[in-house]
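this one's structure only:
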């Protein structure tokens, strides 16, 4: 699930490193993905398009479905702790993006640990999530795809970030949960567009991917008076591993470590640190 704004070289890096045998894309990216497929010996009949229509002989992803009754059997001999479920590429801030091989157990553990940590703050029966975070990012994948399935929570999907559209959808569908990133918090806090809509249905806002300062939290809450839960995580930790406790953690703090994770706090002046409990090592491509 690469970033659709990638260059040809970036697409090629991920397809090549992951050893992809098939590509599912959108019509707008088809010209560039045909080039990538050719460079990586992926035949045209292994390229599929989201939607119902074929383009230039490339089949739609829906064409793989069948109208016949199908019995789905469990995959046999799967090793949950070792078998890779997703190859999620890191942000590449210190070099090229690294393919992080995350197993089935990584994702199952993430769902269980986070919902257990949140307790009564976790998803409620009437919750609805606004979904504009990218699904190719670990934050979006865990929150808007896997966890939504796990908790059976509806998502209103927004194809791309548009503040007015998002506000309109929050009002229309009575959205209760808003996963965001810090630039979005700043935008909500400063834009008068927010004042045109009733956003009172929101029950909680979760922010991640970068630090959100207390001044931005306070400015956001002047517009939307709901708890803001901040968390810390990485692709390598299968998303969040440190979260704030609503009503307990000070605004702007990192939060507390969730169960079965380990971290090390390091004094950058002398290099000494203290260890807190459990995080598994990650495998890279």
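Happy to help now that I have it. None of these values were measured; they are calculated from a predicted model. Residues are numbered from 1 along each chain as shown.

switch to C-alpha atoms for all contacts and neighbour counts from now on
Fine.

Counting neighbours, what do you get for residue 38?
11 (other CA atoms under 10 Å).

My reading is that it is in a helix; is that accurate?
Yes. Assigned with DSSP: H, G, I helix; E, B strand; the rest coil, residue 38 falls within a helix.

Distance check, the closest residue to residue 150 other than its chain neighbours against residue 149.
Leaving out its chain neighbours, the residue that sits closest to residue 150 by CA to CA, 6 or more residues apart in numbering is residue 111, at 7.3 Å. Counting by CA to CA, to the nearest Å, the gap from residue 111 to residue 149 is 10 Å.

Run through the strands of the stretch 101-250 of the chain in chain order.
According to DSSP state E, counting those that start in this stretch, the stretch 101-250 of the chain carries its strands in the segments 129-131, 155-157, 177-180, 204-207, 228-234, 239-243.

Mind putting those strands into CSV with distance to residue 283 and mean neighbour count?
Output for the strands of the stretch 101-250 of the chain, formatted as CSV (distance: least, CA to CA, whole Å; neighbours: other CA atoms under 10 Å):
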stretch, distance to residue 283, mean neighbour count
strand 129-131, 29, 24
strand 155-157, 31, 16
strand 177-180, 28, 21
strand 204-207, 26, 20
strand 228-234, 13, 22
strand 239-243, 15, 23
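
Against that first model, consider the following:
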């Protein structure tokens, strides 16, 4: 099964296919390093719904082009401030949908993973990084707020002190250091990233799916209460930052701006 979504003649922001029991979801805005706008948020949520309906045994989340995801698209027209709470909730809902996906989700990260790009990887069950991967949380320095339960999931992986260092200072972390501190499971050569992710996904899809799904559910449940509280707190914080409307580009305004160029 292969499905994509687009509107108004533009390419889809997210590609989705399921073959051999493995779902592959790719962020597809390579011209802007897969920066996140409102359309990508919507399409990514729909993609996870599709792989769940297809009963995929495992899912790989990757990015087209030179990067996994370079964060929020700050170059596009900002969202209407009146719509920001709803947009924030839709983005936070990505965490819920990824974590609720019955199949294990593997993030295949290459190039830049910035801000929400790292947060999307944190939502996944396993993270495989290419040697050229670079992780960074620049939000505090940009007057923005972390989202997608990073305030809960990041300290669980790397510890509270390291999490504060990464978020407050916003310094980049290379793949080797990300592996050392527990941010990723394994590091592979850049050219071997998708093969490694698909090999692990095929292995997971070949296991008894009910048992695998139950194991994921049980392990996720251990942090779920804290995650929901983190998602709600992050929305409140995001609405109080210096540039809340810049968190999410307006896909309609962005389309009009491109047409005017």
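Yes, it's here. All of these numbers come straight from a predicted model, not from anything done at the bench.

Any chance you could compute the TM-score here?
Scored against TM-score structural alignment, normalised by the length of the second structure, the superposed chains reach a TM-score of 0.28; 111 aligned residues with a CA RMSD of 5.6 Å.

So if I had to pick from residue 111 and residue 149 of the first structure, which one is more boxed in?
Applying other CA under 10 Å to residue 111 of the first structure and residue 149 shows that residue 111 carries more neighbours, namely 19 against 13.

What segments of the second structure are strands?
2-4, 14-19, 22-27, 58-63, 105-109, 112-114, 126-130, 134-136, 173-174, 186-188 (DSSP state E).

which other helices and strands contact the fourth one?
So that's strand 58-63 of the second structure. Contacts defined by 3 or more CA pairs under 8 Å, 6 or more residues apart in numbering; DSSP states H and E place strand 58-63 of the second structure against strand 22-27, strand 105-109, helix 193-205.

what separates residue 180 of the second structure from residue 119 of the second structure, distance-wise?
Using CA to CA, one obtains 18 Å as the distance from residue 180 of the second structure to residue 119 of the second structure.

Those two - which one has more neighbours?
Neighbours were counted for residue 180 of the second structure and for residue 119 using other CA under 10 Å; residue 119 has more, 25 against 12.

Do I have it right that the more buried one meets residue 150?
Yes. Applying CA atoms under 8 Å, one finds residue 119 of the second structure in contact with residue 150, separated by 5.8 Å.

and residue 199 of the second structure, how many neighbours?
Using other CA under 10 Å, the number of residues around residue 199 of the second structure comes to 12.

what's the distance between it and residue 63 of the second structure?
Separation of residue 199 of the second structure from residue 63 of the second structure (CA to CA): 17 Å.

Also residue 117 of the second structure?
Distance of residue 117 of the second structure to residue 63 of the second structure, computed by CA to CA: 10 Å.

Then residue 222 of the second structure?
For residue 222 of the second structure, the distance to residue 63 of the second structure (CA to CA) stands at 29 Å.

Please identify which of the two sits among more neighbours.
Between residue 222 of the second structure and residue 63, counting by other CA under 10 Å, residue 63 is the more crowded of the two (25 against 10).

Figure out which of the strands of the second structure is closest to residue 86 of the second structure.
strand 14-19 (20.9 Å; CA to CA).

Would you mind getting the angle between that closest one and strand 58-63?
Going by axes from the mean of the first three to the mean of the last three CA atoms, to 10 degrees, strand 14-19 of the second structure is angled at 150 degrees with respect to strand 58-63.

Show me which positions of strand 14-19 of the second structure end up buried.
14-18 (16 or more other CA atoms under 10 Å).

packing partners for it?
Identification of packing neighbours for strand 14-19 of the second structure by 3+ CA pairs under 8 Å, 6+ apart yields strand 2-4, strand 22-27, helix 38-53.

any chance of the helices and strands packed on strand 58-63 of the second structure in JSON lines, with distance to residue 214 of the second structure too?
Shown next, in JSON lines, are those (distance: least, CA to CA, whole Å):
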{"stretch": "strand 22-27", "distance to residue 214 of the second structure": "18"}
{"stretch": "strand 105-109", "distance to residue 214 of the second structure": "14"}
{"stretch": "helix 193-205", "distance to residue 214 of the second structure": "13"}
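
Point out the most buried one among those.
strand 105-109 (a mean of 27; mean count of other CA atoms under 10 Å).

Could you figure out how far that strand is turned away from helix 193-205?
Computed by the same axes, to 10 degrees, the angle between strand 105-109 of the second structure and helix 193-205 is 170 degrees.

Is residue 107 of the second structure in contact with residue 61, as I believe?
Yes. Using CA under 8 Å, residue 107 of the second structure is in contact with residue 61, at 4.8 Å.

Enumerate every residue touching residue 240 of the first structure.
Contacts for residue 240 of the first structure (CA atoms under 8 Å, 6 or more residues apart in numbering) come out as 110, 114, 139, 231-234.

do the same with residue 161 of the second structure
By CA under 8 Å, 6+ apart, residue 161 of the second structure lies in contact with residue 155.

so how far is residue 177 of the second structure from it?
As for residue 161 of the second structure, its distance to residue 177 of the second structure is 15 Å (criterion: CA to CA).

Right, I'll leave it there.
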